[in-house]
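**Q** need a 3D model of the sequence below.
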Amino acid sequence: MPESQRGVVLGASAFFFWAVAALYWDFLSAAAPSEILAHRMVWSLLAMCVLLALARRGWRWLPGVLRDRRTLLTVAAAAVLISLNWWGFIYAVSSGQTLQASLAYFVNPLMSVCLGVVFFSERLRPAQWVAVGLGVLAVAVMAVGYGVMPWLALLMASSFAAYGAVKKSVPLDGMQSLTVETLVMFLPALGYVVWLEATGAGTVFSVSPGHSALLAGSGFVTAIPLLLFGMAARKVPLSVIGMLQYITPTGIFLVGWLVQGEEMPPARWLGFGVVWLAVCVFAGDQVRGARTARRERGTAA
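**A** As a prediction, this is how the structure comes out:
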């Protein structure tokens, strides 16, 4: 199999894995979202250590990061933002609001480009402005469909978009950065888990061995798609990754609608229809932009 095709398969696998992870958190419904999040943080550090060992990356880079106050504070901010996003996703799935998680990841690319305009002085093309406007309209329609503003979806989308913006200034690759992020959150998360068990509110030993195993496996559920994504990103253009990323919200939507049986009244269908239109406009503009860039490079060469 050619490297480009292999990269597409790896990338699609990563995004598909992230989509079906919605079912994984649903299996842990006996635990509160905050407890699941704490375990995810604790076990993610172990998973990242395993991945670093398998990739033979070593640890020589870590002392320098820990001595660099600016980098450490930036990574700590990223850790707080991704933890907030993880909590929102876990809460959405465990409370029967998986469709809000789907909406969040459809809207996220649009929110990311808005942050680029506000904080990085990036300029949007006309089609991108149209996509952003359609995204705002979709949120308004979904607010009517839900009867309230979809705050959970907006929380997840904004926290992940902000996470991406913060990561632009982190001088580490994805694997190193996530390792430090989980390291920053490890002690608070471990302390919370210990406190839950000491007060009898924890579920590690009170539900079943299977439940305990699923809590421990949460770190690898986090790390495995990250590894697949990292491998794919080195083999295919970012424009292809940008198209593949919509596998995740589409899969989450199908899980919420078909598997978990969430209701889809007409207003919600209309809201998702508008956001899908926004995604099509945005994705089409990305494809045209990538083709134009290739032609310009070819002309320059």
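**Q** for the rest of this, base every contact and every neighbour count on C-alpha atoms.
**A** Noted.
**Q** which secondary structure element contains the residue most central in space within the chain?
**A** For the chain, F160 is the residue whose C-alpha lies nearest the centre (CA atoms, centre = their mean; 6.4 Å). F160 is located in helix 151-167, with elements delineated by DSSP states H and E.
**Q** could you check how far the residue lying closest to G96 once chain neighbours are set aside is from F253?
**A** Setting aside the residues directly before and after it, G96 is nearest to E262 in space (CA to CA, 6 or more residues apart in numbering), at 7.1 Å. Distance of E262 to F253, given as CA to CA, to the nearest Å: 10 Å.
**Q** comparing those two, which shows the higher neighbour count?
**A** Neighbour count, other CA atoms under 10 Å: between E262 and F253, F253 has more, with 24 against 16.
**Q** and for comparison, fold this next one:
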Amino acid sequence: MTGTSHTETELRRQASLGAIAAGGGYVLWGLSVIFYKQLDHVASLEILAHRTLWSVALIAVLIIGLRRKAELVAIFRDKRTLATLVLTAYILASNWFIFIWAVNSGRVLETSLGYFINPLVSVLAGVLILGERLTRAQMLAMALATIGVVYFTMSLGFAPWISLYLAVSFAAYGYLRKVTRVGALEGLFIEVLALMPAAIAYLAYLSSHGGTGFAHDGWYTIFLLMLTGPMTTVPLLLFTYGAQRIRLTTLGLLQYLVPTTSFAIAVWVYGEPLGQGQIVTFALIWIGLAIFTFDTWRRERELRRMIVA
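**A** The predicted model follows:
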């Protein structure tokens, strides 16, 4: 009895630590808006190049320190997995670039909208690619999100292409990484390694055509550009640690911390305008997400009951 009680206590402790870690990772991703805003004087492509190079350096140290070299070598021997990771690398790079560019162009609200839409786009991908069936609640959530995007387009006169691209590209990235059985750390290392030649080539080009922000904008800019590595890797490690210890429903709820944090920063820190078009759009998507999340929680609870029975 004591042994069982001790096991349950340990499981609860691990779940609590997992929730804190995953939540912390998501909040850091949300707060990264403020971080990248400090680099708005540096070209977005240069920031992306530095994010790649400093991530390579940091993850290499972590792989050596955590003794994960064997797992990394195994990936290099699997040509199909390697090819998939090269593809995901460029999908991820495009997502990073649009995000950085949008933040530094004063369009943080649109990035927030994109990451609110992302879970629903992932569900749609499951329908189109895997032939999954939508529940009525999921169909209602998808319909509300679609109406929200259409309303945004009609009221403001342009489609929220930043939001849509971030949502679709991240959903595609998530799907490909899900079907590619590699560790988060090793997979990210291969991805940034695949991007490294292009990053070096671009920085070399800038150096020979007027110079880089890293070389000319002072120690504060240098420090921030070096931090792009930890700002990429640390949230991922926290997320991975948490994901291994908490339920999928909990993880799904926590993911909304990213766009919620970005939304709050956009409105209350940077004063981005929140007109009627944005308010209605966000309201429709929030209602859709609430329905979607409740449906996911209800179905997971029923599944657990069936397993116990």
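**Q** now do the shared contacts for E262 and F253 of the first structure.
**A** 98-99 (CA atoms under 8 Å, 6 or more residues apart in numbering).
**Q** returning to that earlier point: does anything pack onto the next helix or strand after the helix holding F160 of the first structure? Which helices or strands?
**A** Following helix 151-167 of the first structure in sequence order, the next helix or strand is helix 174-199 (DSSP H and E). Packed against helix 174-199 of the first structure by the contact rule (3 or more CA pairs under 8 Å, 6 or more residues apart in numbering; DSSP states H and E) you find helix 33-54, helix 69-94, helix 209-233.
**Q** same thing but 6 Å
**A** Other helices and strands packing on helix 174-199 of the first structure, by 3 or more CA pairs under 6 Å, 6 or more residues apart in numbering; DSSP states H and E, are helix 33-54.
**Q** just how off-centre is the helix it packs on within its chain?
**A** Relative to its chain's centre, helix 33-54 of the first structure lies at 15 Å (CA atoms, centre = their mean, to the nearest Å).
**Q** what range in the second structure does the very next helix or strand once past that helix sit on?
**A** Counting by DSSP H and E, the next helix or strand C-terminal to helix 33-54 of the first structure is helix 62-67. Using TM-score structural alignment, the residues of the second structure aligned to helix 62-67 of the first structure are 72-77.
**Q** same deal with stretch 31-46 of the first structure?
**A** Counting by TM-score structural alignment, stretch 31-46 of the first structure corresponds to 42-57 in the second structure.
**Q** got the buried residues for that stretch?
**A** Neighbour counts over stretch 42-57 of the second structure (16 or more other CA atoms under 10 Å) mark 42, 44-56 as buried.
**Q** cool, and stretch 270-287 of the first structure?
**A** Across stretch 270-287 of the first structure, burial judged by 16+ other CA under 10 Å covers 270-272, 274-279, 281-283, 285-286.
**Q** kindly report the same for stretch 240-247 of the second structure.
**A** Those buried within stretch 240-247 of the second structure under the rule 16+ other CA under 10 Å are 240-243, 245-246.
**Q** again with stretch 205-212 of the second structure
**A** For stretch 205-212 of the second structure, using 16+ other CA under 10 Å, the buried residues are T212.
**Q** pretty sure G242 of the second structure contacts L17?
**A** No. Using CA atoms under 6 Å as the test, G242 of the second structure is too far from L17 to be in contact (7.2 Å).
**Q** give the aligned equivalent of L164 of the second structure in the first structure.
**A** Applying TM-score structural alignment, one finds that L164 of the second structure aligns to L154 in the first structure.
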